[in-house]
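Novice: okay, sequence plus prediction incoming.
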Amino acid sequence: MPTHLITGAGSGIGAVLARRLRDRGDDVVALVRDAGRAREVAEALPGVRVLVGDLAQPGRLSWALSKQLPDRIDSLIHVAGVVDLGAVADLPPALWEQQLAVNLVAPAELTRLLLPVLRVSQGQIVFVNSGAGLRAHAGWSAYAASKHGLRALADALRAEEAQHGVRVTSIYPGRTATPMQERVHQQEGQDYDAERFITPESVATTILTALDLPRDAEITDLTVRPSR
C-alpha cells in the first residue's frame, strides 16, 4: 500500500485528506510542528503516524527528521500554510519572513530531503497552493509572494524530476471553508460564512484525483473555484 506524507494534517484540507487516505487503507504520515500538536493529531486521526518538524524553522528540518522518516514514501503533499494580511507599507519583516519560511522555504527543504526516496518510488509531490499564487490583491503581498514562489518551485521541480519519474502537481483552491479562512476574515474585518466557500472535502477530492491518475498522465496545474 502507498505511503503519503502530509503537512497541515491537523485541520482543514489536510485533516480531511489524511482521513480519506487512511480510510481507504493507505499509510499516512503527518508532519506537525511540535509534541503538543502531535498528540492532538494522533488522537484525532488514529492509525496515522505522526512526525514532529517545525516548518517555521526550515533549516532544522533535516535534524528533526533524521531518525523519523519511513523507508518508503509514495507521495509528499504540502498543505500547511500561514497567512497574515497587510499593506506593503505596514507589514514588518517578521511577518514576511514567517510566511516565506512556512509557505515556500520549508516546502522546498522538505522536498529536497525526501527526493531520494520519492525517486525510488517514482512518487508524486503535490503543492496545495492558492488563488493568491496566480494573482495578488491589495493587502495580500507577503502571502501571495510566498505562493507565487511556490508555483515557481513546483514548475522548476517538475522539469528537473521528470527524468526520475517523479510527478509534480500544483493545486490552486479558491477560498475554502477552513480555520485559516476564518482567520483571514477576521483580519479583513468581514463576517465569516462557510457556506459561501469550497468545502475541504472538495479540495481533498481534487488532490486524490491527481494522486490516483494513471501513470501515463500527469496533472500539472489545477484550479478549483467555488461554484456559489
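Specialist: Nice, thanks for sending it over.
Novice: rest of the way, CA atoms for contacts and neighbours
Specialist: OK.
Novice: strands along the chain, start to end?
Specialist: With DSSP state E as the criterion, the chain has strands at 3-7, 27-32, 49-52, 75-78, 124-128, 167-173, 221-224.
Novice: tabulate those (a markdown table), appending distance to Y192.
Specialist: As requested, the strands of the chain are exported to a markdown table (distance: least, C-alpha to C-alpha, whole Å):
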| stretch | distance to Y192 |
| --- | --- |
| strand 3-7 | 25 |
| strand 27-32 | 27 |
| strand 49-52 | 31 |
| strand 75-78 | 25 |
| strand 124-128 | 22 |
| strand 167-173 | 18 |
| strand 221-224 | 20 |
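Novice: ok, and here's another one to check against it:
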Amino acid sequence: MATHLITGAGSGIGAALARRLAERGEDLWLWARDAGRARELEKHFPGARTLVGDLGEPERLSWALGHQSPPDRIDGLVHCAGVAELGPVGDLTPAVWRATLAANLVAPAELTRLLLPQVRAARGHVVFVNSGAGLRANPEWSAYAASKHGLRALADALRGEEAANGVRVTSVYPGRTATPMQEKIHQQEGKAYDPDRWMTADDVATTVLTALDLPRGAEVTDLTVRPTG
C-alpha cells in the first residue's frame, strides 16, 4: 500500500484524486489549512490522516510541520492546491501578486523541501498539478500564469536534482476543468459558467493516476490534458 500526501483535497481535482486513491485502499494524508478544515477532510475521507498549515503563509510551514508527525515515507506528493485572481497588470496590487505567488509557487516549493526526505526514502513521485496557464499567459492572467510558469521551472529543476535519488517528478497541465475555482474564474471574466463544457475533476485525477501508476523504470515529465468539446 502506497502513501500519498495531497494538498487541495477539499474540492475539485484534489478531492477527486483523494477519492480515487481512497477507493484503491491507499494510505492517505491530506493537507488542511486549519484544524476545522482538517476535521472536515477526516469526516469526508474516513481513515485519512491530516496535516495542518496555511499554504498562504509558506514561511510558517516549517514551524507547523515541526509540531506534527508526518509519515515516515511518501510515495506520492501531489500538489493540487492553488488560488486564482485575474485582472490587468495595471490593476493588480502587490498584495495580489504576493498571495498568488505564495500559494501557487512558494508553498509547493517549501512543502516539497520539508518533505523531500520522506519522498527520497520511498523513491517516490512528486506531482505538480499546474495549468494551461503554466505554458502560456493570456491577457488578465499575469499573476496566475507567472506563478504557474514558476511552478513548471520548480518541477524541471527538482527533476534534475532528484533523479539520482530515484525521485520522479511530473507536471500536469489541465485545461479548463469544472471545479469551484473555474466557477470563480468565470465570475471574474464576466462569463456564464456551464460546467458541461469542461473536463471533470475526475478526468484530471485519472491523468494524475496515469503518471503515478507508471512502472518504476518510466517517468512522464509533462502531461497536458484538454477538454474535447
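Specialist: Great, that's in hand. Computed from a predicted model, the values in this text were never measured in an experiment.
Novice: fetch the TM-score of the aligned pair.
Specialist: Remark: TM-score between the superposed chains equals 0.99 [TM-score structural alignment, normalised by the length of the first structure]; 228 aligned residues with a C-alpha RMSD of 0.7 Å.
Novice: hmm, back to that, any chance of the strands of the first structure in TSV, with mean neighbour count too?
Specialist: Putting those into TSV (neighbours: other C-alpha atoms under 10 Å) gives the following:
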stretch	mean neighbour count
strand 3-7	23
strand 27-32	24
strand 49-52	20
strand 75-78	24
strand 124-128	24
strand 167-173	24
strand 221-224	16
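Novice: stretch 33-53 of the second structure: end-to-end distance?
Specialist: 5 Å (C-alpha to C-alpha, to the nearest Å).
Novice: for stretch 113-130 of the first structure, same thing?
Specialist: 24 Å.
Novice: where exactly do the helices run in the first structure?
Specialist: 12-23, 35-44, 61-65, 93-100, 106-121, 141-161, 179-188, 200-212 (DSSP state H).
Novice: the third one aligns to what range in the second structure?
Specialist: Per TM-score structural alignment, the counterpart of helix 61-65 of the first structure in the second structure is residues 61-65.
Novice: residues of that stretch that come out buried?
Specialist: L61, L65 (16 or more other C-alpha atoms under 10 Å).
Novice: what's the mean distance for it versus the first structure?
Specialist: In the superposition against the first structure, stretch 61-65 of the second structure averages 0.9 Å from its aligned positions (mean C-alpha distance after the TM-score superposition for the first structure).
Novice: and of the strands of the first structure, who's closest to A89 of the first structure?
Specialist: A89 of the first structure lies closest, by C-alpha to C-alpha, to one member of the strands of the first structure: strand 167-173, at 27.2 Å.
Novice: once aligned to the second structure, how far is that closest one on average?
Specialist: Counting by mean C-alpha distance after the TM-score superposition for the first structure, strand 167-173 of the first structure comes out at 0.1 Å.
Novice: number of nearby residues for the closest residue to M1 of the first structure other than its chain neighbours?
Specialist: Using C-alpha to C-alpha, 6 or more residues apart in numbering and skipping the chain neighbours, the partner closest in space to M1 of the first structure is D26 (5.5 Å). Residues contacting D26 of the first structure under the criterion other C-alpha atoms under 10 Å number 16.
Novice: D26 of the first structure against L5, yeah?
Specialist: No: when contacts are counted by C-alpha atoms under 8 Å, D26 of the first structure is not listed as touching L5 (10.9 Å).
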